[in-house]
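Visitor: What follows is a predicted structure for the sequence shown.
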Amino acid sequence: MYLIIILLSIPVLWAGCIFVLNVFKGNTIQGILLGILIFGMVSNVRFNIGYPNINIDMPFIILFIYNLALLAHMMLSSKINELKLDDISRTQLNRVILLLSSVLLVLFFQVYISQIYDIGLYSFHFNVFINLILLALFFYFLSVNQFSINTFFAVIVMYSICNSLLGVLQYVFNRSFLLSSASDSINYYEGAVVTKRVMGFVGASNGAGNLGAILFSVLLYYFLKKKNFFSGIALLLNILFVVLTFTRIGYLSIVIQCLIFVVFSKIRDKHQLLRRCLIGILSIFVGVIAYLIFFDDVYQILFINRGDTESNRFVQFNEAFRIMKENLWFGVGAGQYNSYIEANHGIQDIVLHSQFINILIEQGLISFILFSMIYIILFIWSTRVFKDDVWLPISLMIGNFIVVNFNPNQYYSMCILTFFILIYGLIFLKKTSVQEHVSNQSQHKIVTY
């Protein structure tokens, strides 16, 4: 029934999207489209396609409609030729899509090579990688349509503020307020005492910590550029949100991102150098004093009360690497690690707490190499685009790499999509911003003359 409704709705929504794009032109409408995509992402709504346990999520449907509508809009507005002019972006886009498509091809062959115990988890991973391809096309089309990076940042900041405020409400009222579990508490029972850990839109406290850490560097960049109340409150609320998740790896990620900012941000004069040195010395001094005074309290809260699970993760990784040798090239099957290890070795384990190791074990060495290449390409590409603020892509990429490898980020599709929204936005829309600046300068010269 859901499949029939979706199939009947797609042409109507596609036509409506084309109408809106052609009538209401400008950055605002494209920003609204991005906002709707994020809303679909946080809604966590999934539709069954007619087969048991095989579902597609809302972002897949939205991105599919958006890409078709944007392509039709460019054809109607004679912008289709611009797709052929931007050789650099198109070449890099083709590489990313080719690598992601290759990962999907490996997943497809797993149906015939590996034992698929849980088709629902398998289809979940397949859905995520399709979304990453559609998302890359979406941002490429937005760049051709001159979507401003300033509007992009404003949408991301609103997304972060809403997520942070939801987290504060969750902590105050001890309720999740999520569509699927509005009345559930946020109590965490794994430590010595029951602890409240907020979960934001993600629906999981570790995933919420990941999300806050992923957003941090972009929020910091926006604050440094704008230096207004809106940007400042967004940054502070996000930090508060991460604190309330009690996700220790999220704390570490933010600290590392701050260090990257200090090391890699440009120093324009000797006064700025002196100021940065003084801030660094003061921070170290305050950190040492805080460590000496509050170490026992912090250890009690973050490790005793909250629960210490780090050692268990490394034990898990050792077992996972042993399993890897049995299915080196194509893995045990996407989403199948727990079922495989129980069926073949009689071991009951939690999900792998590392996205990259999970890809290596479940999707094999081929997919691991392909996904690592995607990460490296995006890293190099983004640092070349942001030459003047190279700390931003470095901070974003390393901050994300830290959190995804100590939590089961492979099941936090919202965190995965958020990261790729940010990195695609920085890559494609930075170029658009430069083009707008050049165009404005040219117009100014004409008026002056």
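Guide: Yep, it's here.

Visitor: For the rest of this, base every contact and every neighbour count on C-alpha atoms.
Guide: Will do.

Visitor: Which other helices and strands does the helix or strand where residue 437 lies contact?
Guide: Following DSSP states H and E, one finds residue 437 within helix 413-448. The helices and strands touching helix 413-448, judged by 3 or more Cα pairs under 8 Å, 6 or more residues apart in numbering; DSSP states H and E, are helix 119-144, helix 149-173, helix 205-226, helix 364-385.

Visitor: mind redoing it with 6 Å?
Guide: Helix 413-448 sits against helix 119-144, with contacts defined as 3 or more Cα pairs under 6 Å, 6 or more residues apart in numbering; DSSP states H and E.

Visitor: then this one, side by side with the first:
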Amino acid sequence: MAEAIVPEGIKKAAGSGEVPVLLSRVNDISEKRLVTTLGEWDRVLGGGLVPGSLVLVGGAPGIGKSTLLLQVAHLLSSRYGKILYVTGEESASQTRLRARRLGAEEGEIYLLAETNIEGVLLQIERLQPVVVMVDSIQTMLLPDIQAAPGSVSQVREGAARFLRLAKDGGPAVILVGHVTKEGFLAGPKVLEHLVDCVLYLEGERYQAYRILRSVKNRFGSTNEIGVFEMTGSGLQEVTNPSAMLMAERPAGVAGSSVVACLEGTRPLLLEIQALVSKTTFGNPRRLATGIDFNRALLLAAVLEKRAGLPLGGYDIYLNVAGGIAINEPAADLGICLAIASGLKDRPLESRTLVLGEVGLAGEVRAVTQLERRVEEAARLGFNRFIIPAGNRGGLKGQSGCEIYKVSTINEALRLALVNTGSGAGDNTLSNPFYKYS
């Protein structure tokens, strides 16, 4: 720590003995990150693991948390030295069996099959590792607390011990935490305010792709994601997730649109799917996966009121392909066009990208970092863009592309649907309940 300035006659406060330090003289940690060759892991952490930080990695059982951490431990040990991997759920032999499958046996990785936190702290003091990984915090216990391992008091106090270890000049500590049936970190959520960084490993257990998402990060963006593919030799990073997400998109299908959303510094192309079918009950159903449900209801109401679409007698099912959740309003126009396309059973042109926030008056509002989004789409072969008129200035380097600027949702509907080929059902644009016809 930088040298503190203590005025004459002022004594250090009781307790830790810390005194105020001039902000400009505090040591900078930005150049001291522990970087691996696993780029997706480093990206989510904001550029690498910060020494002395406490990181929580959560996820459902069997999703791949232990696999990911063993791979990270192998890469860190090859660069920085000793790594201590504390396994409370498996024996050392079981952990080595996984490491052999992953090709992560080499390097200074020390295994410790222990659940007593006091014993773990003693071995950390003796070994002096660079990074400590605890798998999992639910199995750790403090003998002086009269509660079972995994209880709220044991989990909270155990994490607090590791926090003090990290902040008192100790190693970086990575804790593994399981999630409950409700999707919260077991505790529940009592650890998130203690740690510096919270990462969630998401995905379907029986599907190949996994998403590492940052929901809290004191040293970087909280919007970054890392995409991995589960293989027989461990998790392999997907360096071009947009191409992966677009690979299985069906061509010429109604109710599908493509938007570009920003996840931290990375633009991702996502497919929004809408299934619109006539309801057989009195009240139409609304279901949204990957899209905020209330936002979906709001956009359906705008379409019905401002564009005259008769959605009151139709069920609407919305989905974001790939299991990624959309949280930004730049996808509003894409959701609206997917619903309209599904209602008319008329597909959008397959190489069309749609961007824009939709207001309650039916206006299309500007989005941020438009050029970065369009560049990502153009790189993957998209050549037709429907964007907000409020985004001033031209787009550089997009020669040969058709760029349409719209001010209202009716203009966007006319551009997206009028000039496409005929689909099934009643696709006549002269139908009087379509205001944009």
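Guide: Okay, I see it. Just so it is clear, the model here is predicted, and its values are computed rather than measured.

Visitor: TM-score for the pair, please.
Guide: Superposed pair, TM-score by TM-score structural alignment, normalised by the length of structure 2: 0.21. Supporting alignment: 163 aligned residues with a Cα RMSD of 7.7 Å.

Visitor: just to revisit the earlier point, now the helix holding residue 437 of structure 1 and helix 364-385, what's the angle there?
Guide: Angle of helix 413-448 of structure 1 versus helix 364-385, following axes from the mean of the first three to the mean of the last three Cα atoms, to 10 degrees, is 20 degrees.

Visitor: how about helix 413-448 of structure 1: buried residues?
Guide: 413-433 (16 or more other Cα atoms under 10 Å).

Visitor: go on, stretch 29-44 of structure 1?
Guide: 30-31, 33-35, 37-38, 40-44.

Visitor: Give me the distance between that stretch and the centre of its chain.
Guide: 14 Å (Cα atoms, centre = their mean, to the nearest Å).

Visitor: May I ask which helix or strand encompasses residue 319 of structure 1?
Guide: helix 310-324.

Visitor: Tell me the helix or strand right after that helix.
Guide: helix 337-345.

Visitor: Pull out the buried residues from that next one.
Guide: Result for helix 337-345 of structure 1 [16+ other Cα under 10 Å]: buried residues 337-341.

Visitor: can you list those residues in TSV and add distance to residue 20 of structure 1?
Guide: What follows is the buried residues of helix 337-345 of structure 1, written out as TSV (distance: Cα to Cα, whole Å):
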residue	distance to residue 20 of structure 1
337	45
338	46
339	47
340	48
341	51
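
Visitor: And these, which is closest to residue 108 of structure 1?
Guide: Residue 108 of structure 1 has its nearest neighbour among those in residue 337, at 17.0 Å by Cα to Cα.

Visitor: Tell me which residues touch the closest one, please.
Guide: By Cα atoms under 6 Å, 6 or more residues apart in numbering, residue 337 of structure 1 lies in contact with nothing.

Visitor: swap in residue 63 of structure 1?
Guide: Residue 63 of structure 1 neighbours (Cα under 6 Å, 6+ apart): none.

Visitor: Look up how far residue 291 of structure 1 lies from it.
Guide: From residue 63 of structure 1 across to residue 291 of structure 1, the span is 47 Å (Cα to Cα, to the nearest Å).

Visitor: Repeat that for residue 314 of structure 1.
Guide: As judged by Cα to Cα, residue 314 of structure 1 and residue 291 of structure 1 stand 26 Å apart.

Visitor: repeat for residue 220 of structure 1
Guide: Where residue 291 of structure 1 is concerned, residue 220 of structure 1 sits at a distance of 25 Å (Cα to Cα).

Visitor: in which helix or strand would I find residue 398 of structure 1?
Guide: Using DSSP H and E, residue 398 of structure 1 falls in helix 391-404.

Visitor: Which strands or helices does that helix pack on?
Guide: helix 205-226, helix 248-264.
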